[in-house]
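> Attaching a predicted model along with its sequence, questions to come.
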Amino acid sequence: MNKMNYGCEGLCVVISGGTSGIGLAAALRFLADGARVYILGRSKERGAQALRYLEEQTGKQAVYISCDVTKQDECKAAVAKIAEQEGRPDWQLDILVNSAGFYREQRLEQLTEADFDAMMNVNVKGMMFLTQAALPYLRSKSSVVNIASDAAVSGNYGCALY
C-alpha cells in the first residue's frame, strides 16, 4: 500500500461501520498511517473478513468489536472495551469516525413507520449514541467525523426517506 503520512502515527481511531464501504476504506488509510484502529460492526463474520483484509493490505492489525450502534448499551460497552484494551487511565480517543449507515431507495408513498425507524436508528441515532459513549474519552484535540452522503446536497429520485 502506498504510504502517505497524514500525521496519524500512534493515534487511537474508532470507526463505526468499519467492516465495509467508506468505514473500511478509512480504517485502511488510518492503519497504513500508523494509527491504532478499532472497527465496529454488527457482523462478527464481516469483522473477521475486514481484519484479514486490513492485515493483508498493511501488514498491521486492527481490532474488531461487535457493536450495534442503534443500541445505547452496546455503544457504551464497545467504548468501555476499547478503554480497557488501551489500558491507560489517561487514554484519549483521538478520532471517532461515525460511518455506520445505510441507503435504501424507496418512494414516499411506500414508506412505513418501520422503514423510517430503521433508517433513523442507524443513520442518526447510532451516530448520537456512539458519540455520547465516547464523550468521556474525547479531548480538546480529538476529532469526530460524521460520514454523510452526497444525497445530502442533491437528493435522488425515489429516496424521500434517505
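Nice, thanks for sending it over. Numbering: from 1, shown residues only.
> only C-alpha atoms for contact and neighbour calcs from this point on.
OK.
> sec struct for Ile65, please.
Classification of Ile65 using DSSP: H, G, I helix; E, B strand; the rest coil returns strand.
> go on, the one 4 residues further on?
Here Val69 is recorded as coil under three-state DSSP.
> Structure two is appended below for comparative analysis:
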Amino acid sequence: MSARALDGKIALVTGASRGIGRGIAERLAQDGATVAIGYARDHEAATTVLDKIRADGGRAFLVHAPLGGHGDAARLWEAFDRAGREHAPDGRLDILVNNAGIGRSSALAELTEDEFDEVFAVNVRAPFFITQQALPRLRDGGRIINISSGVARIAMPEIIAYNATKGALDNFTLNLAAQLGPRGITANSVRPGIIDTDTNAPWLRGNPEAQARAAALSALGRVGEPADVADIVAFLATPDARWITGQTIDATGGSHL
C-alpha cells in the first residue's frame, strides 16, 4: 500500500458518533490517521463508526466523554489515555478537531440564562479547555481544526446564542494561530452551512419544500453533505496545508453571497 497523507498521525475528533463529526473521523482514518472517536452519549452510534473504520482497514478507538461541565476537558483526556494505550501510548497527538457542539438556541426574547450557559459551555468552554490541555500533547507541526458555522457571518436571530458561540470559536482560532505559529502548529476554523445530518433531519429530510429552500441558499444549488466538510478538514490536516493558519474556511457552498 502506498503511503497516505496522514499515516502515523493520531487524531481526536469530538462529537464523532454521527453527522459531520462522523464524516471527519472516517475521512481522516481513510487517509491513514489513527482516530480517537469522541462521543458524549450514543455508544451504539460511536461503535458503528468504529466498526466502519476498522472494516475499511483503518485504526480507531472510542473516547467516551460528555462535555459542558466543569472538569469535562480533563476527563476527556483521561478517557483518551485509557482507551488509547495501544494506539497512542505516550498520549501524544497530531490533529485535534473540535467538532462537538449544541446546534440550537432560542431567539433573544425566549432565551433563558440556563440555555445560554449550556450552549456556551459545550460550544466554547469545552473546546477552549480541551485545546488548552492538548497543547502539551500536541506535536510540533500539528493541526487544530475548529468546526464553526456559516452563521458566524450570516444573521439568524432565531438562534442568536448559537451564532455567538461560533463567532467566539472563530476568534479563539485566530488567537491560537498567533500563539502556536512558532511551533509550526496551524489553527483554522471551518464554517459549514446547512448539512444533511441527523440534527437537521426533522425539518429537512422528507420535506421537498424545505430541501428546495435550503438548496436555494447555496450558489451551488444543493444541500451540503458531511463529506463536503470532511474533505476540507482532511486537507487542512495534511502537510499540504502547512501555510494556512488563522483562517476561517467557508464551507457553505456559497450561501448568502
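On my side now, so go ahead. What you are looking at is a predicted structure, and each value in this text was computed from that prediction instead of being measured.
> Got a TM-score for the two of them?
The TM-score (TM-score structural alignment, normalised by the length of structure 1) is 0.85; 156 aligned residues with a CA RMSD of 2.2 Å.
> hey, where'd the strands end up in structure 2?
10-13, 34-39, 59-64, 93-98, 138-147, 186-192, 248-251 (DSSP state E).
> Indicate which one of the ones you listed is closest to Thr47 of structure 2.
Of all the strands of structure 2, strand 59-64 sits nearest to Thr47 of structure 2, with 7.6 Å by CA to CA.
> how big is the angle separating the closest one from strand 34-39?
Relative orientation of strand 59-64 of structure 2 versus strand 34-39 (axes from the mean of the first three to the mean of the last three CA atoms, to 10 degrees): 30 degrees.
> quick one, what contacts the residue nearest the centre of structure 1?
The geometric centre of structure 1, computed from its C-alpha atoms, lies nearest to Ser16 (CA atoms, centre = their mean), at 1.6 Å. Ser16 of structure 1 makes contacts with 23, 39-41, 69, 97-100, as judged by CA atoms under 8 Å, 6 or more residues apart in numbering.
> if we go to 6 Å?
Counting by CA atoms under 6 Å, 6 or more residues apart in numbering, Ser16 of structure 1 touches 40, 98-100.
> Now do it against Ile147 of structure 1, distance only.
10 Å (CA to CA, to the nearest Å).
> Pipe the contacts of Ser16 of structure 1 into CSV and attach neighbour count and distance to Lys60 of structure 1 per row.
Formatted as CSV, the contacts of Ser16 of structure 1 follow (neighbours: other CA atoms under 10 Å; distance: CA to CA, whole Å):
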residue, neighbour count, distance to Lys60 of structure 1
Leu40, 29, 17
Asn98, 26, 22
Ser99, 26, 21
Ala100, 28, 23
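> Kindly state which residue of structure 2 is aligned to Leu40 of structure 1.
With TM-score structural alignment defining the correspondence, Leu40 of structure 1 maps onto Gly38 in structure 2.
> just checking, its match touches Phe61?
No: using CA atoms under 6 Å, Gly38 of structure 2 makes no contact with Phe61, being 8.8 Å away.
> and which of the contacts of Ser16 of structure 1 is nearest to Ala134 of structure 1?
With CA to CA as the yardstick, the closest approach to Ala134 of structure 1 among the contacts of Ser16 of structure 1 comes from Asn98, at 11.2 Å.
> Please determine how far that closest one is located from Met127 of structure 1.
Counting by CA to CA, the gap from Asn98 of structure 1 to Met127 of structure 1 is 6 Å.
> buried stuff in the longest helix anywhere in structure 2?
Criterion DSSP state H: the longest helix present in structure 2 is helix 160-180. Of all the residues in helix 160-180 of structure 2, those buried under the rule 16 or more other CA atoms under 10 Å are 160-170, 172-174, 176-177, 180.
> Fine by me, we can end here.
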